[in-house]
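Asks: okay, structure incoming, though there's no sequence with it:
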């Protein structure tokens, strides 16, 4: 690919990804607004949704770039709202481990569902043939990024892509 073509492709991708990102954030935000949370509390929930295991408050504070005290206040309020669970660490009872509660996971799932619906509505206007070409064109880029190759059950030539097409995607930092 020529340098000019690569620059043209990058320009299109930057525009597409930027607009897609803004649109999906707006589309999913209604669920978080309805919960009447502060922006910092929303960010806390999103960070917790990306953690595979419960974590201590100081790690959450670091990821959010907040003081431990500010992160602790967010967690206290989220615990009171039933969106977050706080449990003692098995090895050190002074350490409290924080994770999303069932209600918190449901709220984040609703947020992400809104994002997916928005993106799928946009992509519905892409012709089947063009979508298949785009999938094939992006394979080497995805491989270079270390994204797992979707299995045959996830991409079919006979049916539309599964809603879980890239379920191993890396989360965007909040």
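Replies: Yes, it's here. Owing to the predicted nature of the structure, the values given are computational and were not obtained by experimental measurement.
Asks: drop to CA atoms for contacts and neighbour counts, all remaining ones
Replies: Will do.
Asks: and stretch 73-86, what's buried?
Replies: By neighbour count with 16 or more other CA atoms under 10 Å, stretch 73-86 contains the buried residues 74-75, 78-79, 83-86.
Asks: could I get these as a markdown table with distance to residue 51 and secondary structure?
Replies: A markdown table is the format used below for the buried residues of stretch 73-86 (distance: CA to CA, whole Å; DSSP: H, G, I helix; E, B strand; the rest coil):
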| residue | distance to residue 51 | secondary structure |
| --- | --- | --- |
| 74 | 17 | helix |
| 75 | 15 | helix |
| 78 | 16 | helix |
| 79 | 17 | helix |
| 83 | 15 | coil |
| 84 | 13 | strand |
| 85 | 13 | strand |
| 86 | 14 | strand |
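Asks: so which of the residues you listed comes closest to residue 110?
Replies: Set against residue 110, the nearest of the buried residues of stretch 73-86 by CA to CA is residue 83 (13.3 Å).
Asks: residue 27: how many residues sit nearby?
Replies: Residue 27 has 19 neighbouring residues, counting by other CA atoms under 10 Å.
Asks: for it, give me its contacts.
Replies: Each residue near residue 27 by CA atoms under 8 Å, 6 or more residues apart in numbering is listed here: 114-115, 118.
Asks: could you do residue 64 as well?
Replies: 43-44, 47, 71, 174.
Asks: and here is the other one:
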């Protein structure tokens, strides 16, 4: 793919994603602001939700590109707010494992469901032939995406192809 086509594709995706996110982000951010959460705290909640299981604090720090001390303070605040649990790693007592509580999961799920509803609304508004073409193109793009870039995706390329 030449550079001009790559830029054009990036611009198209940027516009497309902007349309899908329109309105969703503001609603979700309002919830976080009302809870007085920092951006780093929000990132921890979403990272744990996407990962789906507990993570050591040092991995949280690595993924957020912050120090272990910063990650630890962030987790401490989230524990106080009832958003995450922290426990000792049974295999390494020096390490702490972090996972979402039911409240943290509810918050992440609320954001995700708001986005899904926005996508459903967008999809229903498309003419059938455009929706079919978009489904096929996106399924092909997902199938062509290297596995390391798809890690943590909600569904497989086969699920996209068979979904309606």
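Replies: Structure received. Being a predicted model, the structure only gives us computed values, none of them experimental.
Asks: which among the contacts of residue 64 of the first structure count as buried?
Replies: 43-44, 47, 71.
Asks: tell me which of those residues fall in helices.
Replies: Secondary structure defined by DSSP state H assigns 43-44, 47, 71 of these to helices.
Asks: out of these, who's nearest residue 103 of the first structure?
Replies: If you rank these by distance to residue 103 of the first structure using CA to CA, residue 44 comes first, at 14.4 Å.
Asks: so the closest one is in contact with residue 74, correct?
Replies: Yes: Residue 44 of the first structure lies in contact with residue 74 (CA atoms under 8 Å); the separation is 7.4 Å.
Asks: for the first structure, which segments count as helices?
Replies: Assigned by DSSP H, the first structure shows helices spanning 3-34, 39-49, 57-64, 68-80, 102-123, 128-144.
Asks: can you list those helices in a markdown table and add distance to residue 94 of the first structure?
Replies: Formatted as a markdown table, the helices of the first structure follow (distance: least, CA to CA, whole Å):
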| stretch | distance to residue 94 of the first structure |
| --- | --- |
| helix 3-34 | 31 |
| helix 39-49 | 20 |
| helix 57-64 | 11 |
| helix 68-80 | 14 |
| helix 102-123 | 24 |
| helix 128-144 | 43 |
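Asks: for the ones you listed, which one sits closest to residue 93 of the first structure?
Replies: Residue 93 of the first structure sits nearest to helix 57-64 of all the helices of the first structure, at 13.5 Å, using CA to CA.
Asks: just give me the mean distance for that closest one relative to the second structure.
Replies: Superposed on the second structure, helix 57-64 of the first structure shows a mean distance of 0.8 Å to its aligned residues (mean CA distance after the TM-score superposition for the first structure).
Asks: report the angle between that helix and helix 68-80.
Replies: 100 degrees (axes from the mean of the first three to the mean of the last three CA atoms, to 10 degrees).
Asks: which of the helices of the first structure sits closest to residue 90 of the first structure?
Replies: Closest of those to residue 90 of the first structure is helix 57-64, at 15.3 Å (criterion: CA to CA).
Asks: wait, doesn't residue 101 of the first structure sit right on residue 82?
Replies: Yes: distance between residue 101 of the first structure and residue 82: 6.8 Å, which falls inside the contact criterion (CA under 8 Å).
Asks: for stretch 76-86 of the second structure, give me every contacting residue.
Replies: Under the criterion CA under 8 Å, 6+ apart, residues 41, 45, 75, 96-105 lie in contact with stretch 76-86 of the second structure.
Asks: which one of those has the most neighbours?
Replies: Busiest of these [other CA under 10 Å] is residue 100, holding 27 neighbours.
Asks: wait, isn't that residue in contact with residue 45?
Replies: Yes: between residue 100 of the second structure and residue 45 there is a contact under CA under 8 Å: 7.0 Å.
Asks: excluding chain neighbours, what is closest to residue 21 of the second structure?
Replies: Counting by CA to CA, 6 or more residues apart in numbering, residue 21 of the second structure lies nearest to residue 115, which is 7.0 Å off, once chain neighbours are set aside.
Asks: apologies, that question was intended for residue 140 of the second structure.
Replies: That would be residue 157: by CA to CA, 6+ apart, it lies 7.6 Å from residue 140 of the second structure.
Asks: could you check which residue of the first structure pairs with the one you found?
Replies: Counting by TM-score structural alignment, residue 157 of the second structure corresponds to residue 148 in the first structure.
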